[in-house]
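K.L.:
A predicted structure for the sequence below; I have some questions about it.
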Amino acid sequence: MKREKRDESAPPLPFLPCDLIFNILSWLPVKSILRFKCVCKSWLTLFTDPDFVKKHLSQSQNHKLIVSCEFDNFFSVICENHDPKPIHNINSKIRGIEVNFLGSSYGLVLYATGGAGASNRLYLLNPTTEKFNRLPVLPSLIDQITVSYGFGYVASIDDYKVVAISSSLNGVSDFESITSVYTLKTNSWRRIQDRTLEVLPFEGSGILLHGVIHWLRPHWSNITCFDLVEEKFQYMPLPADLQIDPLSNKLTCGVLRGCLCISFIIQDQDLMFSREFWVMTEYGKRESWTNVWSTIGFDSIKSLNFSNSAKEDLFLVDKRWLVGYNVEKDSFSRYRANYNPTTNIEAEIYLESMVSP
């Protein structure tokens, strides 16, 4: 079959400057970019260019939820209209391994296999591209009993940091701890603080806000903070005159609509339990702590710092249910489960990106 000759009188194909192509492509969803890698060599090179990856990340507004069922794969989902729809399974190689999410920042998720203990392996994952990186083994203390982690992106140095606080028992009741920091660019750990006596183990993984990691500690009336830029510790006071015990009142820390948040269980005169939520409306100012609402006395609750199209804030309740809370209606709505509701789940919000872990 003869190819038809191009009409020479037809106008030439338009020429687009490279800068314009760069800007247009940077607005595409990651799924389209991955598909367009095979268009030409110049696009393949462009999509791996650090400037393009950074530009694309700065414009990305597509948040998704990554969910891990107990001893199963984890998968990415979209949560809209109380129907979490799975997009795809991620990294099938980890099937049969317990996964614990430790934080999410600028397109990457930090997780540990086998839980969050000292002997477990850490990974950085981009759920969108499904690429992951196994971190080097964390230097540990003798008789180490607990490790708490924090994770975040540091814009000033364009790098990701993982903070690990290792604690061990020194004697009968005294604790000692060391702090180690991992940076993605060096792919290595370094200690930044000598062993310190009488430091109680931190509770859970840290909460990232304003470039600072926040932890709760049992029996302490403040929040311990670690500045990722200065790599220094400081303390954030809890609301004044708040008579609670972090353990018995099941105090939790999180981020709610861009503000530092705590919640805890209280019992009223009728012996009914409820959970109060407080937010720090002006970061760093103790007097700005505000009681925003009280609700059902859930045993455990994790704010996922995400609001859906129905203007509901999304929570993981009792490690089993995804629940939306509508502030205006003062009501909770349980999302339909597409996983086994009898098993525990882990959940974390992440931002779609091209960032390589």
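P.N.:
Noted; the coordinates are in hand.

K.L.:
okay, CA-based contacts and neighbour counts for the rest of this
P.N.:
OK.

K.L.:
which stretches of this structure form helices?
P.N.:
Using DSSP state H, the helices of the chain run over 18-25, 30-36, 41-47, 50-59.

K.L.:
quick one: closest of the ones you listed to Lys185.
P.N.:
helix 50-59 (12.7 Å; CA to CA).

K.L.:
and for that closest one, what's in contact with it?
P.N.:
Contact partners of helix 50-59, identified using CA atoms under 8 Å, 6 or more residues apart in numbering, comprise Phe22, Ser26, Trp27, Leu46, Phe47, Tyr106, Gly107, Glu352, Ser353, Met354, Val355.

K.L.:
comparison target below:
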Amino acid sequence: MLFARKFNGENLVSDEASHQNSNRSNPANPSMPTEIIVEILSRLPVKSLLKFRCVSKSWLALISSSEFIKSHLSLSANNKIHLRNIEESNLDYLMKNLDISFLFEGSVNGLICLVNRAKNIYLWNPTIRKYKKLPDHKIEPKPLSRSIYGFGYDKIHDDYKVVLYNFDEVAMYSLKNDSWRRIDCPRNEGRLMNTGKFVNGKLYWATTNDLDLRVWSITSFDLTDEKWRKVERPCGNDVLVLGVLESNLSIMIRSNATTNIEVWVIKEYENKESWMKMFTINYTLDRVEYFIAQSFYLTKRGEFLIMFRPYNIIYDSNDNSIGCLDLRTFDFGLLTDFYIQSLVFPFSQN
């Protein structure tokens, strides 16, 4: 399921269905072992499980338990996720401008991190219709600077964390502790750019020291040991965009010297030599600025979708063909991310 990075929506939550009548009998088959019931339920979609909470008190307790939620999430996360096939069309799609109320700042295990115009931060699970407004981080915005966010999951401490970067100040929110605290700033790594990409317990940002945005590098932050590190890029220092392809950190590089776009993927993050080039696209961009802060994805058929303003490129590596989807009406880049339906609560269950 895809979520647009910028979308409209004020009502993040609706009333949950009332609890079942306490006198309702348990219709579960008493001859069926509990292990079998758990195995069956853990493979069902979230919307079905929300209904089954009303079957009995025991099923409500089971489906709401942290152990079951983790088991269900594990099965959901292991399903391969692709974009739907994009059917060929000669039509240009003109889309209506929307009044955007929230910025999408990441999605992990069914939780979405949102920031509104007032800079309030929310964690939201749209599937179970629950959200939480985070406490004030007390970091004042800097002139001519904007806040950069990252959202991820610390598996070691079983904790969801939000990182807020504002030039020379960095704070991290812990859902388990429901509090913010200051952490060290990245040193000599340049300015973090755009929303962090979460991969295997770490957040990754494209960074630049150059005001002209011509010298780029990659910086990571480990949510467990809270250490900033520089990730060696495969080559050069040209403009790059971070992404995640098949659960691996990926980069898209726009050469300053050519019109080529290169796509690389890495699997051994401490080894620069493990960067592997997936393909090169020869495409002329009207303006270099259009390439900044964009995203890219693979479709189920292996097509490569590059999303940037005002066009979206569809590249097929099988025959090196390039298509274009026109979304001219938007004043902002249409950025998307994957979302996994889950039962994870946006607040601590401790």
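P.N.:
Yep, that arrived. Keep in mind that what you see is a predicted model, and the values were worked out from it rather than measured.

K.L.:
got a TM-score for the two of them?
P.N.:
Here the TM-score for the pair of chains, by TM-score structural alignment, normalised by the length of structure 2, is 0.73; 294 aligned residues with a CA RMSD of 3.1 Å.

K.L.:
including distance to Asn120 of structure 1 and neighbour count, could the contacts of helix 50-59 of structure 1 go into CSV?
P.N.:
Below are the contacts of helix 50-59 of structure 1 laid out as CSV (distance: CA to CA, whole Å; neighbours: other CA atoms under 10 Å):
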residue, distance to Asn120 of structure 1, neighbour count
Phe22, 41, 17
Ser26, 37, 21
Trp27, 38, 15
Leu46, 36, 15
Phe47, 33, 20
Tyr106, 24, 20
Gly107, 23, 23
Glu352, 27, 23
Ser353, 27, 26
Met354, 27, 27
Val355, 24, 20
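
K.L.:
from those, which is closest to Gln243 of structure 1?
P.N.:
Among these, Tyr106 lies closest to Gln243 of structure 1 (CA to CA), at 36.4 Å.

K.L.:
what's the match for that closest one in structure 2?
P.N.:
Taking TM-score structural alignment, Tyr106 of structure 1 has Asn109 as its aligned residue in structure 2.

K.L.:
I'd assumed Gln341 was in contact with that match.
P.N.:
Yes: counting by CA atoms under 8 Å, Asn109 of structure 2 does reach Gln341; the two are 7.5 Å apart.

K.L.:
which of the helices of structure 1 sits most buried?
P.N.:
The highest mean neighbour count among the helices of structure 1, using mean count of other CA atoms under 10 Å, belongs to helix 50-59: a mean of 16.

K.L.:
which residue numbers in structure 2 go with that helix?
P.N.:
Helix 50-59 of structure 1 covers residues 66-75 of structure 2 once aligned (TM-score structural alignment).

K.L.:
with structure 1 superposed, average distance for that stretch?
P.N.:
Comparing stretch 66-75 of structure 2 with its match in structure 1 after superposition yields a mean distance of 0.8 Å (mean CA distance after the TM-score superposition for structure 1).

K.L.:
ok, the aligned residue in structure 1 for Met172 of structure 2 - contacts?
P.N.:
Alignment note (TM-score structural alignment): Met172 of structure 2 maps to Val181 of structure 1. Val181 of structure 1 makes contacts with Lys161, Val162, Val163, Ala164, Trp189, Arg190, Arg191, Ile192, as judged by CA under 8 Å, 6+ apart.

K.L.:
7 Å - rerun?
P.N.:
Lys161, Val162, Val163, Ala164, Trp189, Arg190, Arg191 (CA atoms under 7 Å, 6 or more residues apart in numbering).

K.L.:
would you agree the second one is in contact with Ser148?
P.N.:
No: using CA atoms under 7 Å, Val162 of structure 1 is not in contact with Ser148; the gap is 10.4 Å.

K.L.:
show me the strands in the stretch 201-350 of structure 2, by range?
P.N.:
Applying DSSP state E, counting those that start in this stretch to the stretch 201-350 of structure 2 gives strands spanning 202-208, 216-222, 228-231, 239-245, 248-254, 260-265, 276-282, 295-298, 303-307, 311-316, 321-326, 336-338.

K.L.:
with mean neighbour count and distance to His157 of structure 2 added, can I get those in CSV?
P.N.:
CSV is the format used below for the strands of the stretch 201-350 of structure 2 (neighbours: other CA atoms under 10 Å; distance: least, CA to CA, whole Å):
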stretch, mean neighbour count, distance to His157 of structure 2
strand 202-208, 24, 14
strand 216-222, 21, 12
strand 228-231, 17, 18
strand 239-245, 23, 23
strand 248-254, 22, 22
strand 260-265, 19, 28
strand 276-282, 14, 32
strand 295-298, 22, 30
strand 303-307, 21, 35
strand 311-316, 19, 39
strand 321-326, 16, 43
strand 336-338, 18, 24
